[in-house]
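>>> Need the 3D shape of this:
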Amino acid sequence: MIGRLSRTGALLRRLHADRGGNTLIEFAIVSPVLLLMIMGLFDMAHTQYSRSVLHGAMQKAGRDLTLENANSQQVNIDQRVTDQITSVMPSGATIDLEKLSFFEFADVSEPEEFTDMNNDGICNNNEPYIDANENGGWDANRGRDGIGGARDVVLYTATVTYPRLFPMYSMAGLPDNVTIEASTVLRNQPFDEQNDRVTTPGNCP
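I've put the predicted structure just below:
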């Protein structure tokens, strides 16, 4: 009995002194964090590269949209932007292209003017406003759909949403999808006199 206890004690001492499995255990602890960091770096690099491609495509498309024949080439211009973006995107990416025209650069992304009679910063309670884009309602962006006409200012925006390339994003608290956006603002070439924009007064609900 005593001999058996002695052998058991010796075995336990040898196991306690054995450090042969330390590396494997340490790697099992560290590897999830290491893999998460590596995938995060690749994810960030892909997002930056995609954003760079998107900005380049938008700059070229913006210049093309200001040319005199832009009205007849809008579909081709949009398709070139879409093709260039999808070449670096994973499957399942969605691309939303929007073109808004303004009379002046100062109008870009500005709300339609209204008289804030109750000083609450909201167009309501039958307050009068100027319907700059002629759509029958007050808007936080006064731009009109499309590229407008001669010397109009065009805001061309692309919004791209795509699923992340690598798993484990939830462990880092990241959303399932990435959304990037790029815009360009240019004035149409003056191939004609700029038309005065007719605006209609209205009242907010």
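
>>> only C-alpha atoms for contact and neighbour calcs from this point on.
Will do.

>>> for this protein, what's the longest helix?
helix 22-65 (DSSP state H).

>>> Tell me which other helices or strands that helix touches.
Helices and strands touching helix 22-65, by 3 or more C-alpha pairs under 8 Å, 6 or more residues apart in numbering; DSSP states H and E, are helix 70-86, strand 153-163, strand 177-187.

>>> structure for this one too, so we can compare:
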Amino acid sequence: MIRNHFIRHLRDDQSGATLTEFGLVAPILIMMIMGIFDLAHTQYTTALVNGALQKAGRDLTLETAGSRESTIDGYVISQINNVVPSTATIRLEKLSHFDFEDIGEEEDYDDENLNGVCDNNEVFVDTNRNGQWDADRGEEGIGGARDAVVYTAIVTYPRVFPMYGLAGLPQEVELRATTVLRNQPYDQQDLTVESGNCF
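Alright, predicted model coming up:
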């Protein structure tokens, strides 16, 4: 009888129900809030990287860019460092091309054996003059007058908020921003190319 009374009392007791319900909902709520903060931080960082690249792109088109290239790169890096953890890695890549239509194109070659691969001592046009056939004919650096330049920043950093594992996200965030610019026509464009043989 006492036992039945205790069970009924336990079943009808509502005190602590709110705490129990909050205990069930809290982990999901906290994960959602941290996820929103993480997403907002990533979006803000992406916008900042794009903005820094746009400004740097305008500065790199000038004739004096060659002497100021490290200063311009330093500006981009300092802007990014303002919002990412100190352990972030920042990589800047610049590939110059003769024209916009050359961007992302492979170097031309004579495909004598028709296998779609530059091999077997086939002759290729070494557009970027680096002594080997490349799937992207861009030349490292900002190039010269009238060249089209692809300027890319790759930023990698550990996530700021620790809930990434519960949401199935990778620990590292990698952001990539690119701008394309054309150098001013302050001189004649260098049109020299070389040839080589594929191995």
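
>>> TM-score for this pair?
The TM-score (TM-score structural alignment, normalised by the length of structure 2) is 0.95; 199 aligned residues with a C-alpha RMSD of 1.3 Å.

>>> ok so, going back, so which of the helices and strands packed on helix 22-65 of structure 1 is the most packed in?
strand 153-163 (a mean of 20; mean count of other C-alpha atoms under 10 Å).

>>> still on that earlier bit, I'd like the helices and strands packed on helix 22-65 of structure 1 as TSV, with distance to residue 26 of structure 1 appended.
As requested, these are exported to TSV (distance: least, C-alpha to C-alpha, whole Å):
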stretch	distance to residue 26 of structure 1
helix 70-86	41
strand 153-163	32
strand 177-187	33
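
>>> one step back: matching residues in structure 2 for the longest helix of structure 1?
Mapped onto structure 2 using TM-score structural alignment, helix 22-65 of structure 1 spans residues 17-60.

>>> tell me the contacts of the residue positioned nearest the centre of structure 1?
Central residue of structure 1 (C-alpha atoms, centre = their mean): residue 180, 2.1 Å from the mean position. By C-alpha atoms under 8 Å, 6 or more residues apart in numbering, the contact set of residue 180 of structure 1 is 51, 159, 160, 161.

>>> run the last query once more with 10 Å
Taking C-alpha atoms under 10 Å, 6 or more residues apart in numbering, we find residue 180 of structure 1 in contact with 47, 48, 50, 51, 54, 95, 158, 159, 160, 161, 162.

>>> Also residue 128 of structure 1?
Here residue 128 of structure 1 is in contact with 113, 114, 115, 116, 117, 138, 201, 202, 203, 204, 205 (C-alpha under 10 Å, 6+ apart).

>>> measure the last one to residue 173 of structure 1 for me?
Using C-alpha to C-alpha, to the nearest Å, we find residue 205 of structure 1 at a distance of 41 Å from residue 173 of structure 1.

>>> picking up where we left off before, mean per-residue distance, the match of helix 22-65 of structure 1 versus structure 1.
Here the mean offset of stretch 17-60 of structure 2 against structure 1 after fitting is 0.8 Å, by mean C-alpha distance after the TM-score superposition for structure 1.

>>> Leaving aside the residues adjacent along the chain, what's closest to residue 104 of structure 2?
Once flanking residues are discounted, residue 104 of structure 2 sits nearest to residue 136: 5.3 Å by C-alpha to C-alpha, 6 or more residues apart in numbering.

>>> one step back: quick check, nearest of the contacts of residue 128 of structure 1 to residue 83 of structure 1?
Comparing these against residue 83 of structure 1 with C-alpha to C-alpha places residue 138 closest, at 35.1 Å.

>>> how far away is the equivalent of the closest one over in structure 2 from residue 124 of structure 2?
Alignment note (TM-score structural alignment): residue 138 of structure 1 maps to residue 133 of structure 2. As for residue 133 of structure 2, its distance to residue 124 of structure 2 is 7 Å (criterion: C-alpha to C-alpha).

>>> what touches both of the two?
With C-alpha under 10 Å, 6+ apart, residue 133 of structure 2 and residue 124 have common neighbours 107, 108, 109, 118, 195, 196, 197, 198.

>>> Point out the ones among the residues you listed that are inside strands.
Of those, the ones assigned to strands by DSSP state E are 195, 196, 197.

>>> Of those, grab the buried ones for PyMOL.
Command for PyMOL that selects the buried part of those, burial taken from 16 or more other C-alpha atoms under 10 Å:
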select buried, resi 195+196+197
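
>>> Need the ones in strands among the shared contacts of residue 133 and residue 124 of structure 2 in TSV (columns: distance to residue 61 of structure 2).
Output for those, formatted as TSV (distance: C-alpha to C-alpha, whole Å):
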residue	distance to residue 61 of structure 2
195	29
196	31
197	34
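
>>> list the contacts for residue 181 of structure 2?
54, 56-61, 96, 100, 142, 146-151.
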